[in-house]
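S.K.: sharing a model prediction with you, sequence too.
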Amino acid sequence: MAFKHRLLLFTLLWFLVSAAVLTTLSVRVWEENELRTQQSLHRELALHMRDDNPLMVGDDYSPKALSSIFHTLMLLGPDFEIYFLDPDGNITTSGPPIENVQRTQIDTTPIKQFLAGEPFPILGQDPLMPSREKVFSAAQIDDGGKVAGYLYVVIGSQQRIALSDPQSLLQYVPVVAGALIVILLFALVVYRMVYRQIIRPGRTMVKQIEDAALSEFRITPPLNFNAAELQDMASQYRRMMAVIQQQFIQLRVQEAQRREYLVQLSHDLKTPLANILGYLETWRIQHKEGQGMIDTAYHNALRLQQHLKDQLEAARSPSAKVVLSYQEIDVAELLSDVKKRFELSLRQKHIEMIVLSDAGATIMQIAS
């Protein structure tokens, strides 16, 4: 996968992950701040209810105080739920109808944390909805120096239910959409910058290097870029191409020296070889018998002369190329030629060589 596509894919994934994380964090921070604000504003609510209306008359609750508190509850609206708890957290009296209460016992640990002044928000159990925890206000009710119970006020009951309604959440859609659009624009700007500063100059550099390679690096490409990130790379490429140019020059010099040496060597060998061929040919004309070894020497000299001729032509032509081809050779003729080459040394050692081969057998030889 090309870097451009990887960058585009990474940008898209980064946008999606960022959008999800940003949305989640925003909702959590907003909810936590809302709960902290509500609990801070109503911190003294249960305390005022307790102090303004003495609740205890002997060992029982005061009906007059209860009537006043529930009247206050009606004035506050359905967003508050008031409960009277015994020291163990059991609900003894509730503002909402008792048949609507689904949890008859409340954990008193959050209430003790609230009374101890720990940082908000502190969430407590909701008697009407056991699966939810909500902010609250609480006050301790004492009777004769002992804890007689707690006044427990759940805050934001109906408001939290309304906020969980999808229709209520629609009002936050423009805010979230605006944040996502800002993130997308930022991603597009970053991609555009990377494309203009890195990807496009990189393509230009590759194109210039390819053009220089087609001309055997005789011309050094400019490799000038505005991006500072590519300056060091371009500098190293220019240095590398300078070395390549120097090596090409050295190869041309060595090739010229090699051709000159081959031409000189061919000329030096051509004259003595011609004399050898002349002597061998004269011998063959004057002597009709015992020409086996002379014929072998004569044919080898002819072959050597042809090789020298080919080398001389290749050395004189700088554009000459070696073309390889397959040539069919008779096996019997090849073995006979080998026998003739070693015939003199075999005779001196009193060794007789017998060559047997199938008639018509051939092999393929690569020849230039």
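M.R.: Happy to help now that I have it.

S.K.: please count neighbours and contacts with C-alpha atoms only from this point.
M.R.: Fine.

S.K.: from Leu128, how far off is Ile155?
M.R.: 12 Å (CA to CA, to the nearest Å).

S.K.: okay, these two: which has more neighbours?
M.R.: Ile155 (23 against 17; other CA atoms under 10 Å).

S.K.: so the more buried one makes contact with Glu133?
M.R.: No. The criterion here is CA atoms under 8 Å, and Ile155 misses it with Glu133 at 10.6 Å.

S.K.: what's the longest strand in this protein?
M.R.: Criterion DSSP state E: the longest strand present in the chain is strand 129-143.

S.K.: buried stuff in that one?
M.R.: In terms of neighbour count (16 or more other CA atoms under 10 Å), strand 129-143 has its buried residues at Lys134, Val135, Phe136, Ser137, Ala138, Ala139, Gln140, Ile141.

S.K.: correct me if wrong: the last one contacts Leu151.
M.R.: Yes. In this structure Ile141 lies within contact range of Leu151 using CA under 8 Å: 7.0 Å.

S.K.: any common contacting residues for these two?
M.R.: Here Ile141 and Leu151 have Arg50 as joint contacts, going by CA atoms under 8 Å, 6 or more residues apart in numbering.

S.K.: part of a strand, is Ile82?
M.R.: Yes. Assignment of Ile82 by DSSP: H, G, I helix; E, B strand; the rest coil places it within a strand.

S.K.: how many residues are close by it?
M.R.: Ile82 has 21 neighbours, counted by other CA under 10 Å.

S.K.: contact partners for it?
M.R.: Leu73, Ser94, Gly95, Pro96, Leu151, Tyr152, Val153, Val154.

S.K.: same thing with Tyr279?
M.R.: By CA under 8 Å, 6+ apart, Tyr279 has no neighbours at all.

S.K.: which strand or helix spans it?
M.R.: Using DSSP states H and E, Tyr279 sits within helix 231-286.

S.K.: after that helix comes which helix or strand?
M.R.: Once helix 231-286 ends, the next helix or strand along the chain (criterion: DSSP H and E) is helix 292-316.

S.K.: what helices and strands are in contact with the helix or strand just after that next one?
M.R.: Sequence-wise, the next helix or strand beyond helix 292-316 is strand 325-330, with elements assigned using DSSP H and E. With contacts defined as 3 or more CA pairs under 8 Å, 6 or more residues apart in numbering; DSSP states H and E, the packing partners of strand 325-330 are strand 362-367.

S.K.: could you give the separation of the strand it packs on from the chain centroid?
M.R.: Relative to the mean C-alpha coordinate of its chain, strand 362-367 is positioned 54 Å out (CA atoms, centre = their mean, to the nearest Å).

S.K.: pasting the second one now:
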Amino acid sequence: MTTTSKLHVLPVWRRLHVRAALFATPLLLVLGAIMVLLLQHYSAQNALEASQRMNLGLAQYVADHQEPGLLDAGGQPVRSQVEEISMHVMKINPAVEVYFLDSQGMVQAHALEGLEGRNPVGTLVDLRPVRQLLEPGAGTVTRFPLLGSDPIQPEQKNTFSVARLTSSAGKSEGYLYIVLNGRKVQAESASLANSRSLQAMALAAAAVSALAAMVLWMAWRHLTRPLRQLADDLCAFRGADGAQGEASQGDEISVLRVSVRDMQNRIAQQFQQLEDSDRQRRELVSNISHDLRTPLSNIRGYVETVMLRGCVLDTESRANHLRTALRHVDLMGKRVGDLFELSKLDAGRVTPQSEVFCLAELLQDVVQNYRLAAQQRGVTVQLSTGNHAKARVLADIAMIERVLQNLIDNALRHTAAGGSVSLAIENQGDFMEISVSDTGAGIRSEHLPHIFERYWRAADVEDHAASTSSGLGLAIVKRILDLHGSAVQVHSELMRGTSFHFALRRAA
């Protein structure tokens, strides 16, 4: 199979690199969004830190440059002074908001204009950040931005600058508390939330994420190419065998996993087949040695008898000895011929030469050839063609004749005197079925799966039947019918007989 024909063995959407890219793309987009949010957050934090560091001394500067009398004798801020400070500070820097706190952190006064909602006067400000900024402990480092309470929005924190206020007597009376990130700045920041710069940042993050996904996809595609090619080869091989199964639902890893599992099973089967083949080879050598040694011993015995006692044997006895030796020679020749024929069939060196012939005529010829031998055994051989006397089939006539001969030989060996062997033809649509049945001893059910194995004999077979059989006849029958695409079937009952069936294709 060429590479082009294998490219689409595994669907594209099941490829490992495609699945990885589809998984990584949304993940990268989410990471990009998180990075944008983190960048926005830390940018705001940096802006707050920079603003607080730049304005850290603002409250102290304002407090130092005011005329005396900011606080009255009761420690309360003078309204005119408060308004003047707020006017100067908040006009110069509209981002800040100025508050006056008492020593407990409660807002006493402010100069906020256009205030809507609750009045921050009376709001308690947390003094812990204030003390941390004014009186840092020894060996401690103040981390900025340092957030304190926002009197306008107590639930939120904000950057601030603070200075201690003292009365004319030098007594601490409160704090000048300046919120650096006031309402106007927050309103402007909210209006900039959908600005073009932020939109451009989000688009840039999305583009970078998509580009990163594309780069990763290309890298994965390049790195997984050998794996993909191997999976394509395995998937194509499994598809040719018609066994894609579970692997067809996964990616290259699934193909490899299923293929390795199948390979393990196949290797185990092959090891078992090798063990069976080795066992059969040993049995074959043993059986061949036995089958050839027995007739050779008999031939040697009769020939030696004629040679040693030829002068004392009469003519009839000498002729009987020689006929017996000749019979054993014929038997040995038949066994050697069967073995040679089976070896050629197993090696695939025999090809059927199909031709059209009359099936009934072939069966009639075979039956006629066996009538005399059957009569000598006291067995009847008969043929039943029914209405199919002119049925014609397409097959190798010599091979089919060999099948019939082996089946009749087998039937005659296992049928006692007084029994019968029957051949019949039946129409099975596009096929003609041939059956060879006998009324012999039958075959046990546990022996049926083994009767087509070479040299197999049941332990309960009669010695006479075993001695006249090469043990290869049924094995040859099965090999020949396999070459014709036909399966041989056997049905048997003890003491009632055995029937072999096979079918041949009708001639057009």
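M.R.: In hand now; what should we look at? What you see is a predicted model; the values in this text were computed from it and never measured.

S.K.: got the contact list for the helix or strand following the longest strand of the first structure?
M.R.: Helices and strands here follow DSSP H and E; after strand 129-143 of the first structure, the next one along the chain is strand 146-155. Applying CA under 8 Å, 6+ apart, the external contacts of strand 146-155 of the first structure come out as 38-39, 45-46, 50, 79-89, 126, 134-142.

S.K.: strands of the stretch 1-150 of the second structure, start to end?
M.R.: 97-102, 107-110, 147-149 (DSSP state E, counting those that start in this stretch).

S.K.: now the longest one on the first structure. Mean distance?
M.R.: Comparison of strand 97-102 of the second structure with the first structure after fitting gives an average deviation of 0.6 Å (mean CA distance after the TM-score superposition for the first structure).

S.K.: closest to Ala179 of the first structure out of the contacts of Ile82 of the first structure?
M.R.: Val154 (33.5 Å; CA to CA).

S.K.: what's the closest non-adjacent residue to the aligned residue in the second structure for the closest one?
M.R.: Matched to the second structure by TM-score structural alignment, Val154 of the first structure sits across from Val179. With CA to CA, 6 or more residues apart in numbering as the criterion, Val179 of the second structure has its nearest non-adjacent residue at 4.4 Å, and that residue is Phe160.

S.K.: make sure that neighbour is actually in contact with Gly148.
M.R.: Yes. Using CA under 8 Å, Phe160 of the second structure is in contact with Gly148, at 6.6 Å.

S.K.: from Leu407 of the second structure, how far out is the residue nearest to Val179 of the second structure?
M.R.: 112 Å.

S.K.: with Glu173 of the second structure instead?
M.R.: Glu173 of the second structure is 128 Å from Leu407 of the second structure, by CA to CA.

S.K.: read off where the host helix or strand of Leu346 of the first structure ends up in the second structure.
M.R.: According to DSSP H and E, Leu346 of the first structure maps onto helix 343-348. Using TM-score structural alignment, helix 343-348 of the first structure lines up with nothing in the second structure.

S.K.: now that helix: buried residues?
M.R.: Glu343.

S.K.: same check, this time on stretch 314-331 of the first structure
M.R.: For stretch 314-331 of the first structure, by 16+ other CA under 10 Å, it's Ala314, Ala315, Val331.

S.K.: ditto for stretch 82-92 of the second structure
M.R.: Residues of stretch 82-92 of the second structure classed as buried by neighbour count (16+ other CA under 10 Å): Val82, Glu83, Ile85, Ser86, Met87, Val89, Met90.

S.K.: what does stretch 355-367 of the second structure give?
M.R.: Under 16+ other CA under 10 Å, the buried positions of stretch 355-367 of the second structure are Phe357, Cys358, Leu359, Ala360, Leu362, Leu363, Gln364, Val366, Val367.

S.K.: dump the buried residues of strand 129-143 of the first structure into JSON lines; add distance to Val176 of the first structure as well.
M.R.: Below are the buried residues of strand 129-143 of the first structure laid out as JSON lines (distance: CA to CA, whole Å):
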{"residue": "Lys134", "distance to Val176 of the first structure": "25"}
{"residue": "Val135", "distance to Val176 of the first structure": "26"}
{"residue": "Phe136", "distance to Val176 of the first structure": "29"}
{"residue": "Ser137", "distance to Val176 of the first structure": "32"}
{"residue": "Ala138", "distance to Val176 of the first structure": "36"}
{"residue": "Ala139", "distance to Val176 of the first structure": "39"}
{"residue": "Gln140", "distance to Val176 of the first structure": "42"}
{"residue": "Ile141", "distance to Val176 of the first structure": "45"}
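
S.K.: looking at these, spot the one nearest His307 of the first structure.
M.R.: Lys134 (103.3 Å).

S.K.: tell me the counterpart of the closest one in the second structure.
M.R.: Lys134 of the first structure maps onto Asn158 in the second structure, with residues paired by TM-score structural alignment.

S.K.: shouldn't its match be in contact with Asn181?
M.R.: Yes. Counting by CA under 8 Å, Asn181 is a contact partner of Asn158 of the second structure at 6.5 Å.

S.K.: leaving aside the residues next to it on the chain, what's closest to Pro295 of the second structure?
M.R.: His328 (5.3 Å).

S.K.: likewise for Ala138 of the first structure?
M.R.: Spatial nearest neighbour of Ala138 of the first structure, excluding adjacent residues (CA to CA, 6+ apart): Tyr152 at 4.7 Å.

S.K.: how many other residues sit next to the one you found?
M.R.: Using other CA under 10 Å, Tyr152 of the first structure is surrounded by 26 other residues.

S.K.: that one and Ile141 of the first structure: what is the separation?
M.R.: Distance of Tyr152 of the first structure to Ile141 of the first structure, given as CA to CA: 10 Å.

S.K.: with Ala301 of the first structure instead?
M.R.: 130 Å.

S.K.: and Thr296 of the first structure, by the same measure?
M.R.: Relative to Ile141 of the first structure, and taking CA to CA, Thr296 of the first structure is found at 133 Å.

S.K.: could you do Arg196 of the first structure as well?
M.R.: 72 Å.

S.K.: ok, how many other residues are close to Arg323 of the second structure?
M.R.: 13.

S.K.: what's the angle between the host helix or strand of it and helix 473-483?
M.R.: Arg323 of the second structure belongs to helix 315-346 when assigned by DSSP H and E. Angle between the axes of helix 315-346 of the second structure and helix 473-483 is 30 degrees (criterion: axes from the mean of the first three to the mean of the last three CA atoms, to 10 degrees).
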